[in-house]
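# predicted coordinates and the sequence they were generated for:
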Amino acid sequence: MVDENSIVNRRYTYTRECKWPIEAIDIHHIFVRRSRAKRFFIYLSVIIVLSKSLFLLLSKDQSIPFLLWSFILSGFFIKLLLWKPVEKETVIIMPALGVQLETHYLSGRIIRQFFPLDKILRPVLLECVTPITCYWSLSLVVRDEGELMLVFQELRPPVKMLVPIWKALCANIDDKKGLDTDDGS
């Protein structure tokens, strides 16, 4: 079931948490969707290659090179299965404090970065063009940093998932700037 705070496509799922009042904290998640068919295919391939290797080994044939290649292929298939170790990336917007970026890995490791609100100049949506592909990215222009800070370090979600996060960041930054520039005159 998809609610109004979710966007789903074949690779990613975007959700927005609204546990707290909207003024207190705003949490945006981008989850990586795992394909069960891909997992099944890889497991089946590994089982077939290993069973064939075991059969050739037990038949006492001159099959040592084939056995080594089958182990290498099995390792390759397992690597394909675990190719994207990122489970989700999260943007936590705290209007009074700043923005925290989190990357959650399948291994359980979490990498967090915090940017104070007074150091963030502007969130920007950029179109990135490479010789192979074109994609959108969300970045933060941060004071005293030489380059843009990518919000999603590992994932490349589509622009329709980036826009709500960008709008929330812009609203938060503009509100803070409005408070800073309002000197009462």
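Nice, I can see it.

# from here on, just use CA atoms for contacts and neighbour counts.
Will do.

# tell me the SS of Arg156?
coil (DSSP: H, G, I helix; E, B strand; the rest coil).

# show residues contacting stretch 93-113.
Contact with stretch 93-113 is made by 23-27, 85-92, 114-118, 151, 153-154, 169, 172, 176, as judged by CA atoms under 8 Å, 6 or more residues apart in numbering.

# give the contact list for the residue nearest the centre of the chain.
Central residue of the chain (CA atoms, centre = their mean): Leu155, 3.6 Å from the mean position. Taking CA under 8 Å, 6+ apart as the contact definition, Leu155 lies against Glu89.

# structure two is appended below for comparative analysis:
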Amino acid sequence: MTKIQIVNMRYTYIHDGSVGPHKKIDSHHIVIQKGKAWIFIVHLFLSLFSATAFYHILENFFTALLCSIILSAFLVKSLYQKLIVKESVVIFPAFGVQLETHYESGRVFRRFIPIDKILKPVLNEHVTPFTCYWSLALVVRGKEELILAFKEVKLPVKMLIPIWKALCVATCTEETMDTD
């Protein structure tokens, strides 16, 4: 069982090279590291802001406090459902690639792409006026758009290269870095 880790301030890359009964599954996980203190600060800020807003509207402290607690609990709950904990690329060499997104609420979103439909994995560089980042995408037969392996996170290129190389091996494409 091969376990390789690359740690960044925001992300941890974990590679499990031989998982499963036949040691053929290649899984790559990106774990998002977030501090728990910011959740408390956001909740406190929402509570204070909504309490003052409701107090000025209702002019009753206890009613305003109750309304602000209910509203902030609803906002924090909706925030938890959208938080991403982990994104994974699981490669089944004979079958295909499974892209997984794990949310804080426990929900898991999975997409499976058959190996014969993948034409080529590509590394894209996105340049904006304010930042530059890389993404890993799959060129799929029959689709007009690229399928992003990691939709929500913007990873450094040193974490994307091992995943890209594993996808190139699985899809039997050459590992060439074209700079056109």
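Great, that's in hand. The structure presented is a predicted model; accordingly, all values stated were derived computationally and were not measured.

# just checking, what residue in structure 2 corresponds to Val151 of structure 1?
Using TM-score structural alignment as the criterion, Val151 of structure 1 maps onto Ala149 of structure 2.

# what's the burial count for that match?
Ala149 of structure 2 has 24 neighbouring residues, counting by other CA atoms under 10 Å.

# can you tell me which of the contacts of stretch 93-113 of structure 1 are buried?
Neighbour-count burial (16 or more other CA atoms under 10 Å) is assigned, among the contacts of stretch 93-113 of structure 1, to 25-27, 86-92, 115, 117, 151, 169, 172.

# what's the closest of the residues you listed to Ser74 of structure 1?
Val86 (22.0 Å; CA to CA).

# trace that closest one over to structure 2, please.
So Val86 of structure 1 corresponds to Ile84, using TM-score structural alignment.

# how far away is the residue nearest to that match when sequence neighbours are not counted from Asn8 of structure 2?
Nearest non-adjacent residue to Ile84 of structure 2, counting by CA to CA, 6 or more residues apart in numbering: Tyr103, 4.3 Å away. For Tyr103 of structure 2, the distance to Asn8 of structure 2 equals 20 Å [CA to CA, to the nearest Å].

# cool, Thr173 of structure 2 as well?
Taken as CA to CA, the span from Thr173 of structure 2 to Asn8 of structure 2 is 29 Å.

# same thing with Pro121 of structure 2?
In terms of CA to CA, Pro121 of structure 2 sits 24 Å off from Asn8 of structure 2.

# neighbour count: the two, which is higher?
Pro121 (26 against 13).

# so the alignment partner in structure 1 of the more buried one, which of the three states?
In structure 1, Pro121 of structure 2 lines up with Pro123, judged by TM-score structural alignment. Under three-state DSSP, the three-state class of Pro123 of structure 1 is strand.

# need the contact list for Pro123 of structure 1.
Contacts for Pro123 of structure 1 (CA under 8 Å, 6+ apart) come out as 138-141, 166, 169-170.

# how big's the offset between whichever strand or helix holds Glu127 of structure 1 and structure 2?
Under the criterion of DSSP states H and E, Glu127 of structure 1 resides in strand 120-129. When structure 2 is overlaid, strand 120-129 of structure 1 sits 0.6 Å from its aligned residues on average, using mean CA distance after the TM-score superposition for structure 1.

# what residues of that strand count as buried?
120, 123-124.

# with distance to Asp180 of structure 1 added, can I get these in CSV?
What follows is those, written out as CSV (distance: CA to CA, whole Å):
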residue, distance to Asp180 of structure 1
Ile120, 13
Pro123, 18
Val124, 21
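
# contacts only, for the closest residue to Val19 of structure 2 other than its chain neighbours.
Distances taken as CA to CA, 6+ apart place Ile25 nearest to Val19 of structure 2, at 5.3 Å, with adjacent residues excluded. Neighbour list for Ile25 of structure 2: 17-19, 90-93 [criterion: CA under 8 Å, 6+ apart].

# quick one: which of the residues you listed sit in strands?
17-19, 90-92 (DSSP state E).

# quick one: the residue nearest to Leu117 of structure 1 when sequence neighbours are not counted and Pro21 of structure 1, what's the gap?
Nearest residue to Leu117 of structure 1, sequence neighbours excluded (CA to CA, 6+ apart): Gly98, at 4.1 Å. For Gly98 of structure 1, the distance to Pro21 of structure 1 (CA to CA) stands at 17 Å.
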